[in-house]
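Colleague: A structural model of the following input is requested.
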Amino acid sequence: MKFFFFHLMPYADLDLSYADTHDSAWLTLPNRYFDPAKGQALYQRFIGELELADQLNFDGICVNEHHQTAYGIMPAPNLIAASLARTTKQAKIAVLGRALPLVNSPVAIAEEFAMLDNLSNGRLIAGFVRGIGSEYHASGVNPTLSHERFYEAHELILRAWTEREPFRFAGRHYEFEHVSLWPRPVQQPHPPVWIPSQGSTETIEWTAAAARKYTYLQTFSPIKVATKAFDAYREVARKDGYESQPSQLGWAVPIYVAETDEIARRELKPHVEAFFNRFLRFPMEMRMPPGYSSVRSTKALIESKFAARSSATTIDGLIELGMIVVGSPETVRQRLAAYHADLGFGNLIAMLQVASLPADLTEKNIRLFASEVMPHLAALGTDRDTAASPIAA
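Modeller: The predicted model follows:
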């Protein structure tokens, strides 16, 4: 199994009483709640936490993109990734991910990622996402065009990375007379592509297709939802003539490790409950703008993930749903091993800083996870030898 430290970079100093007068921590929350002095200190702290994970031999460190929200103050993850490329030594740097439909120039993302791959000496993992619903309100992009723009931008970026002669690109949404990427990525034919998702049916089918075989990440979901998504990925792979591998699946989950189960619950409780009840607070019309998802994907998400989140208001409810893993090193090891047996993932995307969790507890969590959990689970999630498999052939 590969271990990644995922950081949302939340505005940890958020005044949680905002909820008395505002219904969302996204888009409509006045930016007077953001104190630049506290913000710059948080950026320095958070980058240091990611650097610590590299020093503790995590396989990768992860950043991502969100806009106009206290949930994650990283609207330009390429800037954080560029900083990490210079200060880290061995960990993969996963940008999970850039929201392709929100940009007017996919070539700019191709250039940006190629630069990061050079700066990090081939350690980049390129994450592509459509962006959650609220990002379309923030960007002014028509959500009904989300899928079309994503697929077209992806095609353009892959061509820009791999073609060696200038070419013209004329699509429905993007048109370029000249594309000839400078610099080229270090990794050939291109950096690995990962696709984080909340479980969209179309995304799973597209990601698992034999033409791509991209790594699929299920993000912050009840364990039943993650199981359904991974089973769907494996089924698409079989129908497409190959057997999927654990390395093609990643599970993202908040994790907290402390000396005992009691201490872990006590220390995490106010912060994880703030995360789900305050930092993730925004109306359904922001989450799912009309046209953003197909009818079948919207129905599935509302019935499973969002319905579960609406009832997950306490640490006990979150643990019961499998949306967080909390406890002593032994408890965390056992639960992760059991979840792995059910899910079959090869990449664990551990969110080790949650909402308002302070620096001292975050560092303790990172260190305990690295020393008391990772070595015990590293042998899980190994790819199978499929050379003789008729399905793989």
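Colleague: going forward, measure contacts and count neighbours with C-alpha atoms only.
Modeller: Noted.
Colleague: the nearest residue to Phe275 once chain neighbours are set aside and Thr260, how far apart?
Modeller: What sits nearest to Phe275 in space, not counting adjacent residues and going by Cα to Cα, 6 or more residues apart in numbering, is Ala355, at 5.1 Å. Relative to Thr260, Ala355 is positioned 22 Å away (Cα to Cα, to the nearest Å).
Colleague: looking at this, Phe50 is in a strand?
Modeller: No, residue 50 isn't Phe; it's Leu. No. According to DSSP: H, G, I helix; E, B strand; the rest coil, Leu50 belongs to no strand; its state is helix.
Colleague: enumerate every residue touching Gly131.
Modeller: By Cα atoms under 8 Å, 6 or more residues apart in numbering, the contact list for Gly131 reads Arg98, Ala99, Leu100, Pro101, Leu102.
Colleague: not counting its neighbours along the chain, what's nearest Ser200?
Modeller: Ser297 (5.4 Å).
Colleague: that neighbour and Gln198 touch, don't they?
Modeller: No. Under the criterion of Cα atoms under 8 Å, Ser297 makes no contact with Gln198, lying 10.0 Å away.
Colleague: quick one: secondary structure of the most centrally placed residue in the chain?
Modeller: With distances taken as Cα atoms, centre = their mean, Leu96 lies nearest the centre of the chain, 4.5 Å away. Recorded secondary structure, Leu96: strand (three-state DSSP).
Colleague: alongside the first, I'd like the structure of this one:
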Amino acid sequence: MKFYFMHLMPYADLDLDYDQKYNSAWITLPNSYYDPKKGHVLYNRYLDELEYADQLGFDGICVNEHHQNAYGLMPIPAVTAGALSRRTRNVKIAVLGRALPLLNNPLVVAEEFTMLDNITGGRLIAGFVRGIGAEYHAWGVNPAESHGRFHEAHDLIVRAWTEPGPFTFEGKYYDFEYVNTWPRPYQQPRPPIWIPSQGSSETIEWAADPSRKYTYLQTFTPAAMLAKYMKMYKEVAEGYGYEASEEQLGWSVPLYVAETDEIAMREAKPHIETFLNKFLRMPKEMLLPPGYLSLKSMMGVMKAKGAIGGHQTIDSVMEKGMFICGSPATVREKLEQYQKEIGFGHLLTLLQFGTLPAELTRKNIEIYAKEVMPYLRDKTAAPVAAAGA
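Modeller: Predicted coordinates for the structure are as follows:
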């Protein structure tokens, strides 16, 4: 198993009483709530935290894309990844991802990612997403075109990376007389592609196709639903005639570890509950606009996301396996159990969430890196070593 530190870069200085006037920290919350001087401090603090993960031996660090909200301050994640590319030396940098259907020109992503891949000497992981429903409100894009625009943009980018240019591309949504991307990718024939999702069955089937075999990431989901979606990917792969590897499956989950269970619960409680009830606050019509999902996928995603509806507590999300919290021994036991039962090869931990302050974030990163990761590396490497022997 490989270990990644995922950061959302939230606006941690948010006035938490905003919900007395507004129903969400997304789209409709006035940007007058944002103080650029505080933002300057936060951005540099968050970059320091991601860089620290490189020093502590993480396999990768992850950034992502969201628009017009206090939940995550990375509308253009390539800017963040670019800042990290020269200050890190060993970690993979995963951009998870760019929301392809929002773009009028997907070749921008082809160029951004190849620049990052060249600067880092091949440490880029390219994440492609459709973007959650709120992004379609933010950008004024028709959510009913989401799948079509995503697939066409994906095809254009992959061809731009792998086919000699110039060539012509003619599609329903994108039309280019010249596709001739400079620079070319450092990794040949292209960077690895990961597909984060909320659990769309169409996305799982598409990612598992033998022509792609992309790593599928399940984001912030109850453990029971995580197991269901991981099993679905494996069954789809089997239907295609191959066995999916653990390298093709990943899980993103918030986590907090401290000296004891009691200390971990006490320190994490106000910040995870703020994350759940303030930063994630969003009406269903904003999260899942009409046309965004098929009826089949809508039912599955609603079931998964229904687990985070209403007021959430640290106990309720821990019970569902949506938040891992405790002493190193407790966290090791939980993660080992989930990995054995579900069989994912990439673990993306959200080690800063909501209002978690710098000193607790740093402590969380250190204890996790020194007392959890090495244990799990040994445990998950053992079967491979035994098989080799």
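Colleague: out of everything not next to it in sequence, what's closest to Ser311 of structure 1?
Modeller: Leaving aside its chain neighbours, Ser311 of structure 1 sits nearest to Gly317 (7.4 Å; criterion: Cα to Cα, 6+ apart).
Colleague: and that neighbour, that's in a strand?
Modeller: No. If the criterion is three-state DSSP, then Gly317 of structure 1 is helix and not within a strand.
Colleague: wait, doesn't it sit right on Ala308?
Modeller: No. With contact taken as Cα under 8 Å, Gly317 of structure 1 and Ala308 are classed as non-touching, separated by 9.3 Å.
Colleague: between these two, which has more neighbouring residues?
Modeller: Ala308 (19 against 15; other Cα atoms under 10 Å).
Colleague: does that one belong to a helix, a strand or coil?
Modeller: When the rule is three-state DSSP, Ala308 of structure 1 gets the label helix.
Colleague: same question for Arg45 of structure 2.
Modeller: Going by three-state DSSP: Arg45 of structure 2 is helix.
Colleague: state the distance from the closest residue to it other than its chain neighbours to Glu336 of structure 2.
Modeller: Spatial nearest neighbour of Arg45 of structure 2, excluding adjacent residues (Cα to Cα, 6+ apart): Ala358 at 7.5 Å. Distance, Ala358 of structure 2 to Glu336 of structure 2, by Cα to Cα: 28 Å.
Colleague: same check on Pro289 of structure 2?
Modeller: Going from Pro289 of structure 2 to Glu336 of structure 2 by Cα to Cα gives 37 Å.
Colleague: equivalent analysis for Tyr136 of structure 2, please.
Modeller: Distance, Tyr136 of structure 2 to Glu336 of structure 2, by Cα to Cα: 37 Å.
Colleague: helices of structure 2, residue ranges please.
Modeller: With helices called from DSSP state H, structure 2 shows them at 36-55, 77-85, 107-119, 133-139, 146-162, 201-208, 223-240, 261-274, 284-287, 295-305, 314-320, 328-342, 358-367, 373-388.
Colleague: superposed on structure 1, where does the third one end up, distance-wise?
Modeller: Average distance between helix 107-119 of structure 2 and its aligned residues in structure 1, after superposition and using mean Cα distance after the TM-score superposition for structure 1, equals 0.5 Å.
Colleague: now that helix against helix 146-162, angle please.
Modeller: In terms of direction (axes from the mean of the first three to the mean of the last three Cα atoms, to 10 degrees), helix 107-119 of structure 2 departs from helix 146-162 by 40 degrees.
Colleague: so what touches helix 107-119 of structure 2?
Modeller: With Cα under 8 Å, 6+ apart, helix 107-119 of structure 2 has contacts from 78, 81-82, 85-86, 98, 123-124, 126, 156-158, 160-161, 181-187, 191.
Colleague: again, 7 Å this time
Modeller: With contact meaning Cα atoms under 7 Å, 6 or more residues apart in numbering, helix 107-119 of structure 2 is reached by 78, 82, 85, 123-124, 157, 160, 181-186.
Colleague: okay if I get those as TSV plus distance to Gly343 of structure 2 and neighbour count?
Modeller: Shown next, in TSV, are the contacts of helix 107-119 of structure 2 (distance: Cα to Cα, whole Å; neighbours: other Cα atoms under 10 Å):
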residue	distance to Gly343 of structure 2	neighbour count
Ala78	30	23
Gly82	32	18
Ser85	30	24
Arg123	25	22
Leu124	24	29
Ile157	30	20
Ala160	33	24
Thr181	37	21
Trp182	38	13
Pro183	37	15
Arg184	34	22
Pro185	31	24
Tyr186	30	20
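Colleague: let me know the closest of the residues you listed to Lys269 of structure 2.
Modeller: Nearest to Lys269 of structure 2, judged by Cα to Cα, of those is Ala78 at 31.9 Å.
Colleague: how deep is Arg309 of structure 1 tucked in, by neighbour count?
Modeller: 20.
Colleague: please report how far the alignment partner in structure 2 of it lies from Ala385 of structure 2.
Modeller: Residue correspondence to structure 2 (TM-score structural alignment): Arg309 of structure 1 is matched to Ile308. Distance of Ile308 of structure 2 to Ala385 of structure 2, given as Cα to Cα: 39 Å.
Colleague: same question, Met74 of structure 2
Modeller: 40 Å.
Colleague: and Ala355 and Thr260 of structure 1? which has more neighbours close in?
Modeller: Counted by other Cα under 10 Å, Ala355 of structure 1 and Thr260 do not tie: Ala355 has more neighbours, with 25 against 15.
Colleague: next, count neighbours for the residue nearest to Ile125 of structure 1 when sequence neighbours are not counted.
Modeller: Nearest-residue entry for Ile125 of structure 1: Ala94, 4.4 Å, with adjacent residues in sequence omitted and distances by Cα to Cα, 6+ apart. Neighbourhood size, Ala94 of structure 1 [other Cα under 10 Å]: 24.
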